[in-house]
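**Q** Requesting a structural model of the entry that follows:
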Amino acid sequence: RRVTGHVVGPAGEPIGSAQVRVEGTTFGAMTAGDGSFAVTVPGGAQTLVARRIGYRVATVKVAADASEITIKMEKDVLELDKMVVTGVATTVSSQNAANAVAVVSSADLTNAPAQTIESDLQGKIPGAVITTNSGAPGGGAQIQLRGVTSINASSSPLYVVDGVIVSNAAIGSGLNSITNAGGGITNIQDQPVNRIADLDPNDIQSIEVLKGPSAGAIYGSLASNGVIVITTKHGEAGAPRVGFTQRYGQYTMSHQLHFRCFTSAAEANDWWTNVYGGNGAPPVAWQPVCNDFEKQFYGGNPASYETSLSVSGGTAATTYYMGGDVSRDNAIQKNTYYQKQSVMANIGQLIGNHINLRSNNQFIHTLTDRGISGNDNSPVVSPGDIFSATPTWVNLQGTNGNYPYNPFVSSGANPFQDAVLVKNPEDVYRYIGSVSTNLSAYASARQTLDFTLIAGVDAFQYNSHLFSPPNAYFEPADGL
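**A** Below you'll find the predicted structure:
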């Protein structure tokens, strides 16, 4: 027989995308946007069980002759009935989980704009240590869930996106070859970008973090540092829903060193002789100006922007979610940026009452140029070091594209010239896709038997170019 009805909230509001199942059977259905559902029920008295994230599980008795019923659900303030993912095909209620599973929802991720997922997760996972390699755009963060587990191996957790283990490789661009920050092109001091930064936070439904021994029991030795399970957004039954977000902003310095200003030639000469240790007159005569190197170098970039568009919806049997994002972050340092374009298409198809098919597809393109920053010493290339050693009466900006040689550092390096001449673009094209099939073979009041098949691929193409022309002042000092 066929039973129809509605699932409503505490105030009688309809609840869409709730799962309604006949207890002890494999029969079930999903509610539409207005909370309505229709499910096949065996003869005799039965029990319907309704589940929805954010609500407590509701059970209702259905009489043998009933054909219509209303199920009322109560809010789950403590979220004890929330289902958490503990493996590719394993879910369990939070109150029954053997280990604590930290969950970060889509709303928590996108409350404040951030360049990458790692930045979005800061302060939202209890016990996690998240540090960034530098302030350069494009990511470059490290996450430790279980502390340091090895002397020389990585402490990065395993990342799983829609059931597919994805790469979080960090590939050095070779920048340290010209800055002498370390030996070899792949040296860790190169401050590379983590590949998990490619993912778009706007397309993520939830992130679940497994830190306990259960992670190793499911994923083996790959999970020795913990597992971060990422679930992307899927469509919900109901009318098409359109989401649009437009953001504009400007990056600015939060703190400055505030270098010394010199008010007279006598003061400048005294500094040159007694502090710098120079002989005779300064190589650049004192001028009655005080250049704010930090403000000149770390500012003036165009505004950053992000445009995000998504469409989702479907029927009780077929759901879809399609989203796209275009963003560009113009960092505070001159000529540094991070831009991303991504497209996602997720489709779900329910066949009968037992088979559920899903297809998830993400296409991502990122382009970034992080400039020279951080631990760079060839012998002095880092902007902060150069500005600290250069008196503020010196004009490093130059005129008409001609940048002066800096006689106050041994390499003669000028950060304004470096920002124009040295280019290190990193161009990445990436595809993450998966197809999953779930077969509900058996269900009873206490047990269920499901078979899940997942096939996926994570492929990316990484192109990096490093251009440091010979007319850069610091070039003779890099030994190349």
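**Q** From now on I want contacts and neighbour counts done on CA atoms only, so please keep to that.
**A** Will do.
**Q** how about Asp450, what does it touch?
**A** 438-442 (C-alpha atoms under 8 Å, 6 or more residues apart in numbering).
**Q** secondary structure element for it?
**A** Element membership of Asp450, judged by DSSP states H and E, is strand 448-464.
**Q** Check Gln296 too.
**A** helix 293-297.
**Q** what sits up against the next helix or strand after that helix?
**A** Reading on from helix 293-297 to the C-terminus, the next helix or strand found by DSSP H and E is strand 304-314. The contact list for strand 304-314 (C-alpha under 8 Å, 6+ apart) reads 202, 234-251, 319-330.
**Q** Please indicate which of those are buried?
**A** 202, 234-238, 240, 251, 319-330 (16 or more other C-alpha atoms under 10 Å).
**Q** from these, which ones fall inside strands?
**A** Mapping the buried ones among the contacts of strand 304-314 onto strands (DSSP state E) picks out 238, 240, 319-330.
**Q** In CSV, list these along with distance to Gln46.
**A** Output for these, formatted as CSV (distance: C-alpha to C-alpha, whole Å):
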residue, distance to Gln46
Gly238, 27
Pro240, 33
Thr319, 28
Tyr320, 32
Tyr321, 34
Met322, 38
Gly323, 40
Gly324, 44
Asp325, 46
Val326, 50
Ser327, 52
Arg328, 55
Asp329, 56
Asn330, 60
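**Q** Proceed likewise with the subsequent sequence, for comparison:
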Amino acid sequence: MLKFYTFRKRSLKYLGLAFVFALSAAMAQGQSVTITGKVTDSETQQGLPGASVLVVGTTSGTVTDVNGDFTLSVDGSSPIKLAVSFVGYTSTTIDVNVSNGSTAPLSIPLQPDFQALDEVVVTGSTLKQAKRELGNNISTVNSSMLEKSGSSDLFSSLQGKVPGAQITQNSGDPGGGMTIRLRGVKSLSGPSDPLYVIDGVIISNATSNVSQTALTNQAGEATLGSNRMTDINPADIETISVISGAAAAAIYGSRASNGVVLITTKKGKQGAPRISFTTSVTMNELRKKVPITTYGKQFGFSSLRLHPIAALSNTQLAGYVPQPGETFTAVTRDGVVSNLRTNLVDVTRYDYQDQIFQKGYGTDNNLSINGGSDKTQYFTSLSYTKNEGIIKGTDFTRYNLRVRIEQRLADWAKLSVGLSYANSFSNEKANGNVFYSPINSVNITNNIYNINQRDGAGKLLAVEPTRVNPLSTIEDMNFTQSINRTINDLQLNLTPIKGLGIDWVIGVDSYTQNGKSLIKPYPYQAVAGLPLERYPTGYAANASNSVLQFNTDLNISYERQLTKDLKLNAVAGTNYQYQRVEIQRSSGEGLAPFIETVSGATSTTVTSGYGLPQYSVSGYFVQATLGYKNYAFVTAAVRRDQSSIFSESQRTQTYPKVSGSFVISDMEFWKNKLTNDIINSLKLRTSWGQSGNLVGLDPFSRFWQFSPVGFLGKNTIVPGSQLANPNVKPERMTEYEFGADISLWRNRISLGATFYNQSISDLVVSRGLASSEGGLNIVNNVGTMENNGMEISLNINPVKTQNLSWDVTFIFNQNRNKVTKLGSPTISISNSAGAPVYLIEGAPASVFYGTTIAKDANGNPLLTPQGFLQSERGIQNSATPLTYTSVRDGSGQPVIAGTSSVRTIIGNPNPDWTGSIVSNLSYKNLSFNFLLDFVQGVSVFNADKRTRENVGIGPIAEKEMKGEIVRGYTFAIGPIEEWRVDNGSFVKLREIGLSYSLKSPVKGIENINIGFSGRNLISWDSYNGYDPETNAGGNSDRIRGVDFGNVPIPRSYKMQLTFTF
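**A** Sure thing, here's the model as predicted:
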């Protein structure tokens, strides 16, 4: 029989008391205590929004709200320490006793510190380091600096705010491409684009042409269009850390010589849900029109252009029957006689710019919600952006969705996940580099035609022979592209024991671009006689570009106080990266009536293409920092990489670095009142390191490439023109850097100065071969290049009271670039603008090396007897092929017979210096800011200027028609390339803004901010075009500073409202 054992009544009583006691103890052990407080500026007592409040030794923490207040739940079983930090302020740690179950509200003042030596900055995917420990310069841009830009584009928001960075907008199209170069050009075969990392995910910023595939027929090496950072919503970003030096980037190995841009997105904050909604309206307009002649006369007869059709040789003139009233004069150019008309006829002039430009309107809307408990925090945002371009029929639309959730699994474990989705769509017109783009069609068409004229069916009429009616570029050409993109990350952060951290990241960046191109058949082709490169019978194309990037990082860090004075911080990590690109394209010409797809192509020119390049990079690194008394630090690191791009003999590469920093102002002798009051902090730093570059190589660069052909009805392959080279290896940069950071007069003045020397070796160059070698070219590591420069940042805070604050930042950058070895004296770079772009040993990269104006001994232009400018003539020196000996006759005129036009360096697209002035002024709730951007000592090859003058619509041609200069002057200077180089220096009012914050009278709305801003309102320059800030080469490093039909950067006005709930 089963027996049920029971406790006696007294035993049950004791057991119950014991259970209650144990339960109470357990509850006390896990009891949560809520801490509240306010973080303020110690001088103005104003709250600091976004300050970090962390519980030391745990992953628990929060950030302050818009007023500087915070709420934090902590374990109440024992006293805790709170670490409080904010960008631009000295961090502090305070003790908080929570054992009694409650605390009074805390007041935590922070001391301003422009040098922010205790600020912790991001140095890798999950790696952070105190600024005082760094031996290299890292620039940080926070969200408030981005918000003041008035731009919905991330790169535009960064312009003028990062020392050492030259950020150029290549095109004024909505969503147009931009280029970032950190410390100059670093490659001769690919763009010097930094590596971009968002929340540990390595992402793509490629510029891939899927919407304007017809343009590849004429564009040479240029690649215009949007780059993929356009998909990122700046409103989602918390901070951006820019690492320019090799010593800082060594942990990224083979992909880091161009620098690293580390982006941290916004995260959730502990507390009740906080909602922010921002809406804005934008208006874009053409900043200035290019001067076009309105003179009601022209040479010859009304349907004849001025140049070059108006020039007849002696033979042509002998067989020509003049029109009534036609007269000619003989003009000699480079020893050749041509005959130009001198009679003038009446014409009606039009300004075609009014037909292609418009005022574009847009809107930018962002909604974000964040909040959470002490265990779980969340942030989510939704945005919609629509922007019309200043070219008719162009616009850009983008939708963004972002979600980030952080879950604290324990005090020592945190799991976070980030999900981001972007969808964009753009309507485009042909960009630069072709003569059927809107701007080029205006430049190359004589403005004596009414381009609005149509036939009875409403179809446009022809203008002059071989020219596209400018309105056809708007009405009959459609280029579109759509992008779907996701960027996702999963992170696990562990601190299982004191001093030990384990961080694991998985990141995926995936997107697909789909593009369509359509050029309708021209109804006036029979009259115009358009050449084949204008696609007279129509053109249609579909293209797609699918990109997948995957990376995973595992980093283990250990921090230990070895002795009272010595502290060790060691990190070991491994990384794997994989990239795959799938490209498909089909196109056709000769479109059937009313058919606008490739399937409607009736000619035999239907083509298709497919590519699937893919590669992987894996590596590991170790890094150790040894600190002495928290003011002297030495860091050493090494990374080993393997990439599938290279053969086994070159697959493994090693990249070392070493750096040191010395905070002199923390030494004991410095801490006297006189010294400390004047010089608050002084830090010296230096570093050396190496990193690699894969940008100039694709996965097939080292192979012998074959091409498919048909033979006797069967498919076969034949060797291509490029020979194999299994010994090609990554480009390598070695950099020395040293600098100082100093803060003066109670941190009212801070100065950071950095000087660097970069030596880039193993530059990848496609070297030409003799036909006897079995191919036309081979990819080789034959080049070397160097960059030397300085970066200076000066911040002054002249006024800071409780109600009034003003700070001004001055940034100055200077970089000197030189190609020191090339494998051949020169390499000419193909481009559709006809710009004489060359790589030359001993000169900066991509200089303009062209024909020059003949000058006398005093450097004044030497005119011909007819009063024209002329080319310098000479004999090329055999010993030094890049130099010439000028040859003159007895009268001092250049000799034509037996000579050639002298070529020399006529311009440099690398600026002498760049800089900016950033001013922020606030009085109570009113704020005013502006940013001046400087680019000085830079040349632009203005191909459009020659086009306008040769057509007869430019200001020089107008003077010639009015008789103010000699007839034939414009014709004579046409071939001289030096004349086409303009001064591209400028000072731009890049940003200006005014905003006012007020407490909302509406219940539930905490704050309302009203703002007005403008971008690119004024440009002080002497450029003979729309805008000196332009580049027909897109993101190419080999073609820069070329203006050929580029869409100018618009002037923008914006009105914005922000509601905080």
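**Q** What's the match for Gly182 of the first structure in the second structure?
**A** Gly182 of the first structure maps onto Ala219 in the second structure when the alignment is built from TM-score structural alignment.
**Q** To clarify, my last question referred to Asn463 of the first structure.
**A** Per TM-score structural alignment, Asn463 of the first structure is aligned with Asn514.
**Q** just checking, that match touches Glu582?
**A** No - using C-alpha atoms under 8 Å, Asn514 of the second structure is not in contact with Glu582; the gap is 11.8 Å.
**Q** Next up, the contacts around the corresponding residue of the first structure for Ser85 of the second structure.
**A** The alignment partner of Ser85 of the second structure in the first structure, by TM-score structural alignment, is Arg52. With contact taken as C-alpha under 8 Å, 6+ apart, Arg52 of the first structure is in contact with 17-19.
**Q** just Thr368 of the first structure next, same as before
**A** 137-138, 336-339, 425-427.
**Q** Tell me how far it lies from Ala11 of the first structure.
**A** 49 Å (C-alpha to C-alpha, to the nearest Å).
**Q** what do you get for Tyr338 of the first structure?
**A** 46 Å.
**Q** Which of these two has more residues huddled nearby?
**A** Tyr338 (22 against 9; other C-alpha atoms under 10 Å).
**Q** so that one, which of the three states?
**A** Under DSSP: H, G, I helix; E, B strand; the rest coil, the three-state class of Tyr338 of the first structure is strand.
**Q** Might you report the residue contacts of the counterpart of it in the second structure?
**A** By TM-score structural alignment, Tyr338 of the first structure lines up with Phe396 in the second structure. Neighbour list for Phe396 of the second structure: 174-175, 385-389, 424-427 [criterion: C-alpha under 8 Å, 6+ apart].
**Q** next one: Val242 of the second structure
**A** So, once contact is read as C-alpha under 8 Å, 6+ apart, Val242 of the second structure ends up touching 138-140, 162, 259-262.
**Q** Show me what it lines up with in the first structure.
**A** For Val242 of the second structure, the residue aligned by TM-score structural alignment is Val209.
**Q** Next one: its match from Asp385 of the first structure, what distance?
**A** 39 Å.
**Q** cool, Gly226 of the first structure as well?
**A** 38 Å.
**Q** re the thing from before, contacts made by the helix holding Gln296 of the first structure with the rest, please.
**A** Contacts of helix 293-297 of the first structure (C-alpha under 8 Å, 6+ apart): 256, 332-334, 387, 392, 416.
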